[in-house]
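In: show me the folded form of this:
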Amino acid sequence: MPSNFSTQNKQKLIFAGTPEFAAEHLKGLIAAGHEIALVLTQPDARVGRGRKTKPTPVKAVAIEHDIPVLQPESLKNNDEVLDQIKSINPEFMIVVAYGLLIPKAFLDAPVQGCLNVHGSILPRWRGAAPVQRAIESMDAESGVCVMQMDVGLDTGPVRHQINLPIERQTSAELLDQLAVIGVDSLLEVLEAPESFPPVAQPEEGVTYAHKIHKSEKTIDWTLAAKALDAKVRALQPWPSVMVENESYAFKILEAQPAVNGASSEPGTIIAVDAKGIEVAAGDGSERLLIQKIQVSGGKPVNVKDFLNGKPDYFQKGQSLKPSAGENE
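Out: A predicted model of the protein is given here:
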C-alpha cells in the first residue's frame, strides 16, 4: 500500500514521537487523512555551540499543521496529560521513537490501545537503538514491526512485520528506508485493524539495543576490518567514529575492508592514495580503507579531494589513534 494513499477508515489518533524517523510517520498519517488530535514529544533540546533550543522534528511537523503539542518530561503519575488523552477519546495512540516510558494507564486510555512502530525484527533488538545495533552486529537484515504495546520494553504482540536486507547502508540510510516501510505498514494496520491480529513474539532470540553513547566513537584497531566497517556505518550520522594523527582529529564517514597484506601494527597507515587511506586492522594483516572524512571544524570530503589540497596531511607509517575530540 503506497504511503501517499488516502485512507477510507479515517480515525482520531494521538501521536507520540520525537526524532525525524517519527516525524516521517506523523507526516504519513496526516497525508492519509487521519485526524491527529494531539501530539506528544520530548522537551525541546539545546543544540549547537550557542546552546539554543530547537523543537523536535515531530513538534515542527505538528506546528506546521496546527496540531496541539504537549512536551512532558515524564508521563509517570502525570494525571494532567492522561486526562487530556481521555477527554479526546482516541481510537489509537501511535508511538514511534518517543523516548519516554508509557505507563499502563496511558496504554489503556485509547479505545484500541497503543500501536508502536519499531525498527527491528522483534524480538531481536528491543530497545532504543535497533537500527544501529543491527548494523554494528553485521546482521543480514533489519525490518519494521507494528506492535500492540504492553507494559514491557518492546515486548508486545506484533501485528505487522516487513523485513529489509542490510547491505552497506549507514544507520541514517537504513532509517530512511525503514521509515517508508513503517509508514506503509502502519497505514495498512489502521485501515483494517481486524486483518492484522496481534501475534505474540517468540520467546527465543531476544536481544536488547542499548542507547548509543558518545563514547562509542572511539576505535579499536584490533577489531576485524569487517567489524570496523560495520561500526563506521552504524555510527552515522552520530556520533561518528573519530581518530587522530599527530596533528588533527577527524571523523571517519566512509570506509570498507580492503585486501589483506603484510602484518603491521593495528592503526598504522599502510598506504595513502586516491583510493583512500589504507590502515592496518585486526591482527595487523587486515586492512580498512578510509574513503571519506571530516576534519574537526571542516566539511565532509572524499579522501581523494582532501589530498588534492593537503597531500602531506597523511603519511605512510603514521599511527591513527582513537580520538576524544568533540562532536558537533
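
In: C-alpha from now on. contacts and neighbour counts both.
Out: Fine.

In: does residue 119 touch residue 178 like I think?
Out: Yes - at 6.7 Å, residue 119 counts as touching residue 178 under the criterion of C-alpha atoms under 8 Å.

In: where do the contact lists of the two overlap?
Out: Shared contacts of residue 119 and residue 178, defined by C-alpha atoms under 8 Å, 6 or more residues apart in numbering, are found at 143, 144.

In: alongside the first, I'd like the structure of this one:
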Amino acid sequence: MGTPDFAVPSLKKIIEKHSVKAVFTQPDRPKGRGKKLAMSPVKEVAIEHNIPVFQPEKLKNELDTIKMLQEMKPDFIIVVAFGQILPEDVLKAPRYACINLHASLLPRYRGAAPINWAIINGEKKAGVTTMLMEKGLDTGDMLQKFQTDVSEDMTFEELHDILKEEGAELLLKTMEDYAAGKITPIKQNDAESNYAPLLKKDTGKINWNDSADKIHNLVRGLYPAPSAYTNYNDSVMKIHSTKIVDMSTNKEPGLIEEVNNDGILVSTGKGKLLITAVQFPGKKLMSVKDYIKGNNIEKGIFLR
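Out: From the prediction side, this is the model:
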C-alpha cells in the first residue's frame, strides 16, 4: 500500500524477493496544466509487473474490498506513504504484521511531511523507521531504523532520494527479521514526539525578521516544491537556493543590499542571506546570474 515516488523503491525491492498479491494506491488524480487523470508512481510499477491494483477512495468504507483482502491471507501488509488510515479489520488481516515505513526517526516527526520539517527545523540527523501499524497516526511500536547526517546545505529533494532507497533496504530486512522472530518491537515515547503537518501554501512565505539560517533552512526544506517565496515589488519571487554569508548586519530586514553575479544579498533579522536561484511567475527556475542578464533586480528594494 503506497502512492508517491517515495514508495517506489520499496515496492520494487519487495517484488524482487517476494510474491506481491495486490497493490493498493490512491485513486488517479488530475495533474498538470491539462488536468488529465494521472496514475500514481506506485500504480505504474504495479502495472509493469502485472500486479492487481486497487484504488479505494476510502478503504474503511469498502467492505467488499476489505473482505477480499482478508481472504488473500497475506503474510504481510506493507505500507509506505499510502495516504489513508487503515481500519482495524485490515490491520488484523496479515499472518505476521502490518508494517509501515515512515520517513523519520520516530517518535520525532509523526505525520505527513517529516522530511520537509526535519530540514526546515534544522535537524542534523534524519532517517527512516519501520514500525508496527496501529490505529494512531505513526504511533505503533518501532522495529528498525536507518539514520543519516543532514548537511547544512542538503535539500528536501536530496534527503528524500537518500531515504527512499535506504528505506527500501531497511523494509526488506525488517520483513525477514520479523518473520524469523529476530526483532523485539520498542514502544514509542510519546513525550519525545512531535508532529510534521501537511505543507500549506503559506508555509513557504519568508519572514525576513527571521535569522539567515532559519530562512536558509526553509528554502532547502521546500526545494523543489512547493518552494519558499517572497514578494519583490508586486511579483511573487520563488527562492530555490540560498547561502548564509555572514551573521552581521545593521540594515532593516528584507533590504536588498547588493545584486551581482553571485546573487542577491539580503539583510535578515540576524545576518545576511545570498539568494542564488529564483523563479518569477511564468518563467523558469534560473540562477540569479542568468536572470539578471535580461531582467532587473534593484538594490535598495525591500522584499516583503
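
In: which residue in the first structure occupies the aligned position of residue 114 of the second structure?
Out: Taking TM-score structural alignment, the alignment pairs residue 114 of the second structure with residue 130 from the first structure.

In: and for that match, the neighbour number?
Out: For residue 130 of the first structure, the count of nearby residues is 27 (other C-alpha atoms under 10 Å).

In: from residue 22 of the first structure, how far off is it?
Out: Residue 130 of the first structure sits at a distance of 14 Å from residue 22 of the first structure (criterion: C-alpha to C-alpha, to the nearest Å).

In: helices of the second structure, residue ranges please.
Out: Assigned by DSSP state H, the helices in the second structure fall at 8-17, 41-48, 63-72, 88-91, 114-120, 156-179, 212-221, 288-294.

In: CSV for those helices, including distance to residue 188 of the second structure?
Out: Output for those, formatted as CSV (distance: least, C-alpha to C-alpha, whole Å):
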stretch, distance to residue 188 of the second structure
helix 8-17, 24
helix 41-48, 29
helix 63-72, 28
helix 88-91, 19
helix 114-120, 16
helix 156-179, 17
helix 212-221, 26
helix 288-294, 45
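
In: residue 224 of the second structure reaches residue 238, doesn't it?
Out: No - Residue 224 of the second structure is not in contact with residue 238 according to C-alpha under 8 Å; the separation is 10.2 Å.

In: please say which of those two ends up with more neighbours.
Out: Neighbour count, other C-alpha under 10 Å: between residue 224 of the second structure and residue 238, residue 238 has more, with 24 against 17.

In: now do the same contact list for the alignment partner in the first structure of that one.
Out: Matched by TM-score structural alignment, residue 238 of the second structure corresponds to residue 251 in the first structure. Residue 251 of the first structure makes contact with 240, 241, 242, 243, 293, 294, 295, 296, according to C-alpha under 8 Å, 6+ apart.

In: check residue 158 of the first structure too.
Out: Going by C-alpha under 8 Å, 6+ apart, residue 158 of the first structure touches 145, 146, 147, 148, 198, 199, 200, 201.

In: what lines up with the last one in the second structure?
Out: Mapped onto the second structure by TM-score structural alignment, residue 201 of the first structure lines up with residue 188.

In: which residues touch that match?
Out: Residue 188 of the second structure touches 106, 107, 139, 140, 141, 142, counting by C-alpha under 8 Å, 6+ apart.

In: which residue lines up with residue 72 of the first structure in the second structure?
Out: Match for residue 72 of the first structure (TM-score structural alignment): residue 56.

In: how close does its match sit to residue 25 of the second structure?
Out: 8 Å.

In: circling back to that earlier point, compare neighbour counts for residue 119 and residue 178 of the first structure and give me the winner.
Out: More crowded of residue 119 of the first structure and residue 178, by other C-alpha under 10 Å: residue 119, with 32 against 24.

In: quick one: contacts for the counterpart of the more buried one in the second structure?
Out: Aligned by TM-score structural alignment, residue 119 of the first structure pairs with residue 103 of the second structure. Counting by C-alpha under 8 Å, 6+ apart, residue 103 of the second structure touches 114, 115, 127, 128, 129, 163, 167.

In: hmm, try it at 7 Å
Out: The contact partners of residue 103 of the second structure, taken as C-alpha atoms under 7 Å, 6 or more residues apart in numbering, are 114, 115, 127, 128, 129.

In: same deal with residue 281 of the first structure?
Out: By C-alpha under 7 Å, 6+ apart, the residues touching residue 281 of the first structure are 221, 222, 223, 224, 225, 266, 267, 287, 288.
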